[in-house]
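Colleague: Need coordinates for the following:
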Amino acid sequence: MKNNKIVITGGPGTGKSSIIHKLEDMGETCLHEISRQVTLEAQKEGIDQLFLTKPLLFSQKLLEGRLNQYHHALELDSQHVFLDRGLPDVVAYMDYFNTNYPDLFDETCKQHVYQKIFILPPWEEIYQSDNERYETFEEAQKISAYLYATYRRYGYDPVEVPKSNVDSRTDFILSNIKP
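Modeller: This next block holds a predicted model:
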């Protein structure tokens, strides 16, 4: 089934997962962020922080996982599929960390198109670090700038979600996907 693949992105700690959970509670089809899963799988294999020790391998695993999500979204019988981050997020993070990567990353982003991108701006009042989120708020702001630039480079015009409570942000997103 043809459906709209809608990415919700933003720097770390901007409220993406809270919105995804709210959308899911409302009956929307959502695919969750996979970076924590990749990190936890690496930790089971004895690599404490794969992202820090082998950034290209970590990014390759993220690209594979997000590509699998993209293809899975195509199979879902739902008008809209919301994704917590998209393929260009991988490139944005690698650019932020000045990590060299093969052309495959760029080509994958060009070949797999999303219908709408919502971006959540950095918001210090809700930002929290944890075991898998080790960036400072200042780093999160810089990552956000890379996300905006990367999505624009791939031809998207990200819609910025206003800072507000989860319900209002979710309503904003839903009201901006209607034709």
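
Colleague: going forward, measure contacts and count neighbours with C-alpha atoms only.
Modeller: OK.

Colleague: So for the protein, the centremost residue is which one?
Modeller: Note on the chain: the residue nearest the mean C-alpha position is R85, at 1.5 Å, using Cα atoms, centre = their mean.

Colleague: show me what contacts that one?
Modeller: R85 makes contact with 7-10, 33, according to Cα atoms under 8 Å, 6 or more residues apart in numbering.

Colleague: One more sequence to fold, the one below, so I can look at both together:
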Amino acid sequence: MVLSGCSGGGKSTLLTELARRGHAIVTEPGRRIVEEELRGDGGALPWVNPAAFAARALAVAADDRAHAPTGSGWTFFDRGLVDAALALQHAAGQPASVTLAPFAPYHDTVFMTPPWPEIHVADRARRHGMDAAIAEYDRLLIGYRALGYETVILPKTSVEERARFVLRRIGSLPEA
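Modeller: This is a model prediction of the structure:
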């Protein structure tokens, strides 16, 4: 199950809450790549070379998918192959459908964090502002839908309520 959407929209915080509730999670490839690149030459930073960054994100997401926890419960991905393929499409013009052809799709429902200026914070790994985050969100929403995914927009509410919303939507929590 993928969580995608606006940078700074609360995906990582929600994943932490889902993990606290016993679900397996896979952290965002992009943040891991940025941290590694900041320790190295920085050639694949998204603000230096967006196409190289997207290609690395695709490779990391493919590895994450191949080594994701298996079992009877849900595994939640903070972004993944589709986000990387859509970033590569935006940066280099390579169609996401072609990039994704070798990979099995994720679950057909994707949860999207909408733009939420009140919680968006730039940091060492997220240097872009709200306008760029909104443009990215719009590309992701359109891209996921074009690839046949059902996009469910998360409410702007507490992390606990967001977790309940997700778990109810996937049938892991009874309706209140």
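
Colleague: Can you give me the TM-score here?
Modeller: Here the superposed chains carry a TM-score of 0.88, computed using TM-score structural alignment, normalised by the length of structure 2; 170 aligned residues with a Cα RMSD of 1.9 Å.

Colleague: As a quick check, tell me the outermost residue of structure 1.
Modeller: Largest centroid distance in structure 1 under Cα atoms, centre = their mean is G46 at 25.7 Å.

Colleague: Are we agreed that that one is in a helix?
Modeller: No - assessed with DSSP: H, G, I helix; E, B strand; the rest coil, G46 of structure 1 is coil; it does not lie in a helix.

Colleague: Trace it over to structure 2, please.
Modeller: With the correspondence set by TM-score structural alignment, G46 of structure 1 lines up against D41 in structure 2.

Colleague: Also T9 of structure 1?
Modeller: T9 of structure 1 maps onto S4 in structure 2, by TM-score structural alignment.

Colleague: so how far does the helix or strand containing its match sit from its counterpart in structure 1?
Modeller: In this structure, S4 of structure 2 sits in strand 2-5 according to DSSP states H and E. For strand 2-5 of structure 2, the mean distance to aligned residues of structure 1 following superposition is 0.6 Å (mean Cα distance after the TM-score superposition for structure 1).

Colleague: Need the contact partners of that strand.
Modeller: 11, 76-80, 83, 106-107, 109-115, 136-137, 140-141.

Colleague: and with 6 Å instead?
Modeller: 76-79, 110-113, 137 (Cα atoms under 6 Å, 6 or more residues apart in numbering).

Colleague: Just the ones in helices from the residues you listed, please.
Modeller: Of the contacts of strand 2-5 of structure 2, the ones assigned to helices by DSSP state H are Y137.

Colleague: is it possible to export the contacts of strand 2-5 of structure 2 to TSV including distance to T151 of structure 2?
Modeller: Below are those laid out as TSV (distance: Cα to Cα, whole Å):
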residue	distance to T151 of structure 2
F76	15
F77	15
D78	15
R79	13
V110	5
F111	6
M112	6
T113	10
Y137	12
